[in-house]
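Asks: have a look at this fold, sequence not included:
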């Protein structure tokens, strides 16, 4: 029995190791390509170990830029992506938690109708409403601004649904106890619901930060200046049609830098993120 269990564990570890290698190998290849010169990458004979151009390539792409495809350094584009992702994540959480609180704990006409209208918007992605949204942003003079990048993507039916389902699991005794203690609606929300919602907030923050960081189509439409473009657009601009014109070592270095903030956010909030996704009893 013990031997069967050990064999099962060994097989599981082997499968997991193979899966990790399959996922990690392209990332390692990207990192290796970012440490060599353009000729070594293009000629198809690049080795699988890092090269001597690590500091040169990363210093150039971070603080100077790629002369052929983008005139702006990547550090500025990373800042744009970070501001956009943070604004989207925090804005979605703020609006979602308030709207879910109103739907669950307030009794007003057409309360459920409002919720289902919000829920139906899950079937309307950004691409469906992109032209009227762009027209509004343009009329409000928000092109090439952080407000134009973030505000149209803040509303989230997913977040509202997530918080509503959690609030419905909170025992009614907590609300009654708060009323007995003289707590008003805002105090109950701030002192009771928000502390209980931290794992859910963490899970939603991680998901929405990555969603905002990886946005491509919307930033491409609302930014015309190189100084306001995001790092995802920078990667696309660096990869031109003719391979001879693509500075692959700089494109790979930019791709590696684009991975870092989402990975750091996931690592920093890993425990809360996993707990918020799997925890069912509050």
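Replies: That came in fine, so what should we check first? Computed from a predicted structure; not experimentally measured.
Asks: use CA for all of it now, contacts and neighbours both
Replies: Will do.
Asks: list the contacts of stretch 81-98.
Replies: Outside stretch 81-98, the residues that touch it by CA atoms under 8 Å, 6 or more residues apart in numbering are 146, 149-151, 153-157, 159-160, 163, 201, 204-206, 208-213, 230-231, 261.
Asks: how much space between residue 282 and residue 134?
Replies: 41 Å (CA to CA, to the nearest Å).
Asks: these two: which is more packed in?
Replies: residue 134 (18 against 10; other CA atoms under 10 Å).
Asks: what's the closest non-adjacent residue to the more buried one?
Replies: Spatial nearest neighbour of residue 134, chain neighbours left out: residue 222 (7.3 Å); criterion: CA to CA, 6 or more residues apart in numbering.
Asks: again, but for residue 211
Replies: Nearest to residue 211 is residue 85, by CA to CA, 6+ apart, at 7.4 Å.
Asks: what's the first helix or strand after the helix or strand hosting the one you found?
Replies: If you go by DSSP states H and E, residue 85 is part of helix 74-105. Once the chain leaves helix 74-105, the next helix or strand it forms, by DSSP H and E, is helix 111-120.
Asks: please compute how far that next one lies from its chain's middle.
Replies: In terms of CA atoms, centre = their mean, to the nearest Å, the centre of helix 111-120 is set 26 Å apart from its chain centre.
Asks: from the contact counts, what lies against it?
Replies: In terms of contacts (3 or more CA pairs under 8 Å, 6 or more residues apart in numbering; DSSP states H and E), helix 111-120 is packed against helix 74-105, helix 157-167.
Asks: here comes the other one, which I'd like you to weigh against the first:
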């Protein structure tokens, strides 16, 4: 009787998971299926795949648009990748260094500094865009990758994650490093960085998706068509066009693949802490 209850419970649990997966994936498949039909058939959600998928996506990859002809799928995907990877990578490095200083150095008003960093999480990112754009324009970073990435690299969230992780590192490791005559840089490089690997990987993936999906800041800081990101391209082409629909499908693939491939690292880094 008990085994039958367990079997029924498992079947019910798996049915819920399957239904939830279908509910999330079906709209994406419907959009993809719509892009495989001829261009003149219109864009609407459908489940039947067409026979023009290779032709449509071939033209999508090699085609160009815009007044200057610089808007291409490859260029937009590359710009989004640079933004996402630079955004995430620099945030992780800066957050780890900030947490390292707050935990292992006698910084005056360290607690106050930490709570100010936490307070920044309560402020919407868009609330400081106007002031940030003024600084970026004065530095001549408009229409550059540096202008896209550098103003967004400070991360209170990343500092919080790394600080909480570093507080769990045993003090014996620090004492052993001191006995081995290891300085602060060597202690960070040889001990803390390897230990922080899962946390850094998980945080990188989350921040990469966040950077990949940025819309307002790229709109403000890039007026050159060669600097358009995927999300900016969606606004340019519109959701009702075939190119816009294919761009929406392409925009989903890199973040989805990263999350699927490294989901174990995400769970381990964010919830297990590798300790």
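Replies: Received it, and whenever you're ready, just let me know what you need. Treat the numbers as computed from the prediction; the structure is a model and nothing was measured.
Asks: about what we covered before: weed out the non-buried ones from the contacts of stretch 81-98 of structure 1.
Replies: 146, 149-151, 153-157, 159-160, 163, 201, 204-206, 208-210, 212-213, 230-231, 261 (16 or more other CA atoms under 10 Å).
Asks: tell me the contacts of residue 132 of structure 2?
Replies: Counted by CA under 8 Å, 6+ apart, residue 132 of structure 2 has contacts residue 151.
Asks: counterpart of it in structure 1?
Replies: When structure 1 is aligned by TM-score structural alignment, the residue opposite residue 132 of structure 2 is residue 133.
Asks: now do its match against residue 155 of structure 1, distance only.
Replies: 13 Å.
Asks: and for residue 259 of structure 1?
Replies: Counting by CA to CA, the gap from residue 259 of structure 1 to residue 155 of structure 1 is 25 Å.
Asks: cool, residue 40 of structure 1 as well?
Replies: 46 Å.
Asks: before we move on, what about residue 53 of structure 1?
Replies: For residue 53 of structure 1, the distance to residue 155 of structure 1 - CA to CA - is 43 Å.
Asks: can you check residue 166 of structure 1 too?
Replies: 19 Å.
Asks: same question, residue 37 of structure 1
Replies: Where residue 155 of structure 1 is concerned, residue 37 of structure 1 sits at a distance of 44 Å (CA to CA).
Asks: and what of residue 76 of structure 1?
Replies: From residue 76 of structure 1 to residue 155 of structure 1 the distance is 26 Å (CA to CA).
Asks: related to what we said a few turns ago, so which of the helices and strands packed on helix 111-120 of structure 1 comes closest to residue 185 of structure 1?
Replies: helix 74-105 (8.9 Å; CA to CA).
Asks: for stretch 193-200 of structure 1, list every residue counted as buried.
Replies: 193, 196, 197, 199, 200.
Asks: in strands, which of those residues appear?
Replies: Among the buried residues of stretch 193-200 of structure 1, the subset assigned to strands under DSSP state E is empty.
Asks: so of these, which ones are in helices?
Replies: Under the assignment DSSP state H, the buried residues of stretch 193-200 of structure 1 contribute 196, 199, 200 to helices.
Asks: make TSV out of those and add distance to residue 104 of structure 1.
Replies: As requested, these are arranged in TSV below (distance: CA to CA, whole Å):
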residue	distance to residue 104 of structure 1
196	15
199	19
200	16
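Asks: closest one to residue 11 of structure 1 out of those, please.
Replies: residue 199 (32.9 Å).
Asks: any idea how far residue 211 of structure 1 is from the closest residue to that closest one other than its chain neighbours?
Replies: Excluding its sequence neighbours, the residue lying closest to residue 199 of structure 1 (CA to CA, 6+ apart) is residue 276, at 4.3 Å. Residue 276 of structure 1 is 18 Å from residue 211 of structure 1, where distance means CA to CA.
Asks: cool, and residue 138 of structure 1?
Replies: 23 Å.
Asks: got it, and residue 93 of structure 1?
Replies: In terms of CA to CA, residue 93 of structure 1 sits 13 Å off from residue 211 of structure 1.
Asks: these two touch, right, the residue nearest to residue 134 of structure 1 and residue 151?
Replies: No - using CA atoms under 8 Å, residue 222 of structure 1 makes no contact with residue 151, being 11.8 Å away.
Asks: circling back to that earlier point, now tabulate the helices and strands packed on helix 111-120 of structure 1 in a markdown table and tack on distance to residue 7 of structure 1.
Replies: Supplementary listing: these in a markdown table, determined by distance: least, CA to CA, whole Å:
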| stretch | distance to residue 7 of structure 1 |
| --- | --- |
| helix 74-105 | 44 |
| helix 157-167 | 40 |
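Asks: quick one: which of these is nearest residue 252 of structure 1?
Replies: Among these, helix 74-105 sits nearest to residue 252 of structure 1 (CA to CA), with 12.3 Å.
Asks: relative to structure 2, what is the average displacement of that closest one?
Replies: Helix 74-105 of structure 1 differs from its equivalent in structure 2 by a mean of 0.4 Å after superposition (mean CA distance after the TM-score superposition for structure 1).
Asks: in contact with residue 200 of structure 1, which residues?
Replies: Residue 200 of structure 1 touches 162, 163, 272, 273, 276, 277, counting by CA under 8 Å, 6+ apart.
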